[in-house]
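Visitor: test case, fold it:
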Amino acid sequence: MKEFFWWCSGVHRETLDRYPEEHSKYISIGATIFFTGLFAALAGGYALYFVFSGTSFAIFYALIFGAIWGLAIFNLDRYIVLSIDKSRKPWMQFLQALPRILLAILIGMIISRPLELKIFDKEIKEYLRAEYLVQQNAKIDTLNKTFANKYKVEYSQLASLKVQADTMESSIKTARQKMNHEIFGTKTEETSGVMGYGPYAKMKEAELIKQEVYLDSLRSRIQLKETDLLQRKTAEGLMNQRILSDKTLDSAINVAGFADRNAALSNLHKKPDGTVNKSTEYAVIFIALLFIFFECLPVFVKLMSGKDSYDNALKNQREIHDYESDTGVNVEKTAIDKIDDYRVEASIKRRMDKLQQEFAEE
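Guide: As a prediction, the model looks like this:
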């Protein structure tokens, strides 16, 4: 396990063996790199599983992508930690690690989102339930308004008939009251005051019957108009629009896509009255920050570690190898210069032999 974590940290084993006091330090760095890659594999695999959930190959895709993603992050962290030169000044080391830190922030934000969706799954479902009901009500209202505008004339005629029917009902009520006063001899400005079923009572009864017949005709026209509009609503599909039941809502929520769930998570901290739930808002932010910090952890560990004996040994070896490489070039140049005269003589001899052969052939 020690050698494995050393390999994860990218150390030169032969050099590190000479400094036992630094062994634990690089075991910790290697373990941090390894577990960051492992965590990235789990998070990336779950993210893809969430995208392909419901398909038969979702687990297979998640395993493949998770392994590739984890290895990529592991290799990137290992290279960055390995390439940080502790002999430089701290701000130079930070600039050297800055691209990886920026990339870690982006990766942390991407990976944290699917896991946040899973953490707040119950709250998201409740939010989607309320949101889908609001959307369905708004859809029904919009369809009804569109239908009302389309058949504005018919609705205007229906409203006019209903006004006439209401007026006629009020008139019939008044006429029946007058007829009763006439029959029972109640003296008013419009009755004779003579008790009995006389000519005036018969006349008022005849008027009342005419009004009732007209009211029946108005009601028939209203019913025909309402039936016609109802048939048109049915033909245009408005009657098929219903408030979603609990079973239908559960089915819609279970198949909700990433966009709907992501939008629900973004608006989860907003209450129906327009206020903001700070605890939920901070919880989402802190979880994202936790993932970002975990992604940056290998680089931070390397930056926080001080320059040690192993770093000094690596620096000295690197200087020796650089010098050896530079002197090797000088040696080769000197050797070439030393044999330059011999190369000239050999070239002259080769050309002379060629000329003698040409003359012999002639």
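Visitor: when you work out contacts or count neighbours from here on, use the C-alpha atoms and nothing else.
Guide: Fine.
Visitor: how about the helices in the stretch 51-200 of the chain?
Guide: All helices of the stretch 51-200 of the chain, identified by DSSP state H, counting those that start in this stretch, fall at 58-83, 90-119, 121-150, 152-183, 199-235.
Visitor: residues of the last one that come out buried?
Guide: In this case it means helix 199-235. Across helix 199-235, burial judged by 16 or more other CA atoms under 10 Å covers 200-201, 204-205, 207-208, 211-212, 215, 218-219, 222, 225, 229, 233.
Visitor: helices or strands next to it in the packing?
Guide: With contacts taken as 3 or more CA pairs under 8 Å, 6 or more residues apart in numbering; DSSP states H and E, helix 199-235 sits against helix 152-183.
Visitor: the helix it packs on vs helix 199-235, what angle?
Guide: Here helix 152-183 points in a direction 160 degrees away from that of helix 199-235 (axes from the mean of the first three to the mean of the last three CA atoms, to 10 degrees).
Visitor: ok, the buried residues of helix 199-235 vs F39, which is closest?
Guide: Lowest distance from F39 to these (CA to CA) belongs to K233, with 56.1 Å.
Visitor: wait, the closest one touches M239, no?
Guide: Yes. Using CA atoms under 8 Å, K233 is in contact with M239, at 6.2 Å.
Visitor: and the gap between the residue nearest the centre of the chain and V284?
Guide: Closest to where the C-alpha atoms of the chain average out (CA atoms, centre = their mean) is N262, at 3.6 Å. The spacing between N262 and V284, counted by CA to CA, to the nearest Å, is 12 Å.
Visitor: one more to line up against the first:
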Amino acid sequence: MSRDFYQSPKSSRIMRLFWKAAGADRYILERSTYGDQVKYLCLGGIIVATGLMAGLAGGYAFYTIFEPRGNAIDSFKTTAAIGGNHDITDLPTMAKAVIFGIIWGLIIFNIDRFIISSTGKGDGTEDITGKELKGALPRLLMGAIIAMTISKPVEIRMFKTEIDIKLHEKQIEQQQVYKAKTDSVFNSELVKKDKEIEKIEMELSNKRSRYQTLEQNYIEEARLVTVGPRALAIKQQMDGLAAEIKALEANPDYLRVKKEKEAIEDRRAAALNQSEKYAAGLDGLLERIKIGHEISGPAISWFITLLFMAIELTPIFFKLMLIKSPYDYMEENIKELIKAESGIEIQHNFYQDQQGHERDKVVQHQVIRLLKEKIALLEAQSQLSAAALEHWKEKKKESIVANPEAFVAESKVPHNDVTP
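Guide: All right, here's what the predicted structure looks like:
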């Protein structure tokens, strides 16, 4: 705006964008001072930055929750094929995380914009009174919650390397615990089957040992003399024992127990192969937050949270501390002009309610004027209707005087005596 004593600076597109983010009026700011323009530029910049950080934190949290589970260091996360440990990104999950991050960032941006634009300017002094703080308390609580939701994903990203190492150790421990439990469950079944098999195998072992002894005796006997009665008797014992061994090896109960044992061992092997998968399921957002607290300690964790709370709550406190500037007076002036143009009168502290709170009286003069016009119009219409009825009555009387027989005949006709 051109003046003799002051020239308002021209605004850039980015400046106007930040003004809109802060909920400021561009029309007034372009006619205000440079200090007001910078003030709302910085305020909008904080809100935009908070939205961007919320989007990044939300997207990272979404990716951490829904990424493919694996070894915290090797399986899905890193590879040495390209010269070191580098992150492998799951593209479908990354695309979903980007979409969620944008939506989440816009939600937080919109909430912050509403919080800041709806926060009043207090009493126009640098002091924050108890009444001002009480009025801003709901906005402060909402801002604190938003700050905490942003800080936690950022915190686990800051300590990602340390968290991955610690998480890898926990996954190994979890895998060993799972293997131990799996072995304890299947070993009890295997022991029962081994006892059943052991009885038959001991008998088989004895028979095979006897067969080997007989075979050795038969060979020695055949060397000394020609095959005689003694050698034939040994051969007959060997054949009988071989038949017994063959029958025992083909025993259905023995074969059944061996198959059952093999099935149990296969199930145990399959369960043990799943141990890495179950251990990889430990790689969740909650577990990473817990490990992050263990690594950083309460002091650093609270420091990061308080840092984001300061960023989130600073605009609210600053708005309460701002001294009234030309922008504020111009804004109030425009509001009063709009109210005056609309015929709105506010009589401040006009009465007290039942709780003793002072209330303003709002007089809608435009409404009152229209209401009075409507009442006057209805009253005029009522008076005209009464005059018309009176005039009709006089004319009716004149017609009766001129022809009373017609009026009497007309009045005697029943209403329901109508022939088609």
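Visitor: next secondary structure after whichever strand or helix holds Q347 of the second structure?
Guide: Q347 of the second structure is located in strand 344-352, with elements delineated by DSSP states H and E. Downstream of strand 344-352 of the second structure, the first helix or strand assigned by DSSP H and E is strand 358-364.
Visitor: list the helices and strands that next one packs on?
Guide: Under the contact criterion of 3+ CA pairs under 8 Å, 6+ apart, strand 358-364 of the second structure touches strand 344-352.
Visitor: contacting residues around the strand it packs on?
Guide: 339, 358-366 (CA atoms under 8 Å, 6 or more residues apart in numbering).
Visitor: can you pick out the most distant pair from the residues you listed?
Guide: Within those, two members stand farthest from each other by CA to CA: E358 and Q366, at 24.9 Å.
Visitor: need the residues that contact the helix or strand hosting L255 of the second structure.
Guide: Secondary-structure element containing L255 of the second structure, defined by DSSP H and E: helix 252-273. Contact partners of helix 252-273 of the second structure, identified using CA under 8 Å, 6+ apart, comprise 179, 182-183, 186, 189-190, 193-194, 196-197, 200, 248-249.
Visitor: pick out the most distant pair among those.
Guide: Across the contacts of helix 252-273 of the second structure, no pair lies farther apart than K179 and L248, at 36.0 Å, counting by CA to CA.
Visitor: does L52 of the second structure really touch G105, like I thought?
Guide: Yes. Contact criterion CA under 8 Å: L52 of the second structure and G105 qualify, at 5.9 Å.
Visitor: so which of those two has more stuff around it?
Guide: Per other CA atoms under 10 Å, whichever of L52 of the second structure and G105 has more neighbours is G105, with 24 against 19.
Visitor: ok, now which ones touch that one?
Guide: Listed by CA under 8 Å, 6+ apart, the contact partners of G105 of the second structure are 51-56, 58.
Visitor: what would the contacts of strand 344-352 of the second structure look like in a markdown table with neighbour count and distance to E331 of the second structure?
Guide: Compiled in a markdown table, the contacts of strand 344-352 of the second structure are given as follows (neighbours: other CA atoms under 10 Å; distance: CA to CA, whole Å):
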| residue | neighbour count | distance to E331 of the second structure |
| --- | --- | --- |
| K339 | 14 | 12 |
| E358 | 13 | 25 |
| R359 | 13 | 23 |
| D360 | 13 | 20 |
| K361 | 13 | 22 |
| V362 | 12 | 20 |
| V363 | 13 | 21 |
| Q364 | 15 | 21 |
| H365 | 14 | 22 |
| Q366 | 15 | 23 |
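Visitor: in the second structure, what residue corresponds to A313 of the first structure?
Guide: The alignment partner of A313 of the first structure in the second structure, by TM-score structural alignment, is M330.
Visitor: please identify which helix or strand holds its match.
Guide: Per DSSP H and E: helix 326-341 holds M330 of the second structure.
Visitor: what residues are up against I29 of the first structure?
Guide: Counting by CA under 8 Å, 6+ apart, I29 of the first structure has contacts 5, 9, 298, 301-302.
Visitor: please apply the same query to K338 of the first structure.
Guide: Counting by CA under 8 Å, 6+ apart, K338 of the first structure makes contact with nothing.
Visitor: if I look at it, how far off is N180 of the first structure?
Guide: 145 Å.
Visitor: what residue of the first structure matches up with A24 of the second structure?
Guide: Under the alignment by TM-score structural alignment, A24 of the second structure pairs with V11 in the first structure.
Visitor: what about that match, which SS state?
Guide: Under the three-state scheme (DSSP: H, G, I helix; E, B strand; the rest coil), V11 of the first structure adopts coil.
Visitor: any idea what L313 of the second structure aligns with in the first structure?
Guide: So L313 of the second structure corresponds to C296, using TM-score structural alignment.
Visitor: and L103 of the first structure, how close does it get to I73 of the first structure?
Guide: Look at L103 of the first structure and I73 of the first structure: by CA to CA, they are 10 Å apart.
Visitor: just N254 of the first structure next, same as before
Guide: Counting by CA to CA, the gap between N254 of the first structure and I73 of the first structure amounts to 32 Å.
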